[in-house]
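Asks: Fold the following for me, if possible:
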Amino acid sequence: MCDKEAEINNHLFLHCKTAVNLWHMFLCILGVSWVMPETSLDMLKHWEGMSRRRRSIEDGWKYIPACIWWTLWRERNERSHDGQASSIQKIKMKSLSLLYFWCKQDMVGR
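Replies: This is a model prediction of the structure:
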């Protein structure tokens, strides 16, 4: 994805430049200070712990890791298989749109 390090789970989904940009965007929107854990498993454990403390108005909070990871995985595949790379702005918009769609679907299902 970034051609900087081996494409392993922790790098691709947490520490790659594109991943860092996405995480930073969502955390800034939520007004959260966060130090990214080393591994994806640790990140999910900490995220779940923080999710319990978030207000109900921020229900979309629970979807953010999956949203980021799905966006990154699709971008990685487009780059690897189709030779197409989106700008960071377009990747951010895709991720925000996906989160909006998932939250909207969740509200309809209630």
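
Asks: okay, CA-based contacts and neighbour counts for the rest of this
Replies: OK.

Asks: Stretch 80-94: which residues count as buried?
Replies: Within stretch 80-94, the residues that qualify as buried by neighbour count (16 or more other C-alpha atoms under 10 Å) are 91-92, 94.

Asks: contacts for it?
Replies: The contact list for stretch 80-94 (C-alpha atoms under 8 Å, 6 or more residues apart in numbering) reads 18, 21-22, 25, 71, 75, 78-79.

Asks: got the end-to-end distance for it?
Replies: The stretch stretch 80-94 measures 18 Å between its terminal residues, going by C-alpha to C-alpha, to the nearest Å.

Asks: Before we compare anything, build this one as well:
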Amino acid sequence: MDHASCVLCGEEAETARHLFLHCNYAAGIWYAVCRWLGVFAVLPADVMMSYGLLVGCGRNKKIRKGFAIVWMAFIRVIWKVRNERVFNNATVEVTDAVDMVQRLSWQWYLNKMASSSCLLYEWIWNPCECMLR
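Replies: Purely as a prediction, here's the structure:
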């Protein structure tokens, strides 16, 4: 069976595991998001383990719910960047993708969870503090 190469790195077959975690591009986003959240997490073996690992790093229920939203934004951004590459031949830098994760997760968080407002700069500066409000 012939597998298409990953459009983000061109190094391996594009599987869900590779695209969302083990591609060098996705791994760069994963580690940057973990640093932003203040957690230390290695790349897990599969996509669902990444959810459990990230959410499990939350020290309480509010932060775990916030981390779940960030994880969903992480997945969504990688898929969006992949489709931009496939359909528009556009390239998005890792730093820009991380910015997209931060902004999207902030929007989703405000729509789903926030009982008080959290400005974007506050979210980017200290997301866990916003999650505790």
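
Asks: that older thread, filter the contacts of stretch 80-94 of structure 1 down to just the buried residues.
Replies: The neighbour-count criterion (16+ other C-alpha under 10 Å) marks 18, 21-22, 71, 75 among the contacts of stretch 80-94 of structure 1 as buried.

Asks: among those, which are in strands?
Replies: Per DSSP state E, strands hold no members of these.

Asks: quick check, nearest of those residues to G49 of structure 1?
Replies: Using C-alpha to C-alpha, L22 comes nearest to G49 of structure 1 of those, at 20.5 Å.

Asks: I'd guessed that closest one sits against C67; true?
Replies: No: using C-alpha atoms under 8 Å, L22 of structure 1 makes no contact with C67, being 9.8 Å away.

Asks: thinking again about what came up before, save the contacts of stretch 80-94 of structure 1 as CSV, and put in distance to C103 of structure 1 too.
Replies: Below are those laid out as CSV (distance: C-alpha to C-alpha, whole Å):
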residue, distance to C103 of structure 1
T18, 23
N21, 21
L22, 18
M25, 17
T71, 15
E75, 21
E78, 25
R79, 27
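
Asks: quick one: the helices in structure 1?
Replies: Assigned by DSSP state H, the helices in structure 1 fall at 9-10, 17-30, 40-53, 64-77, 88-108.

Asks: what about the longest one, how far off from structure 2?
Replies: What that stands for is helix 88-108 of structure 1. Comparison of helix 88-108 of structure 1 with structure 2 after fitting gives an average deviation of 1.3 Å (mean C-alpha distance after the TM-score superposition for structure 1).
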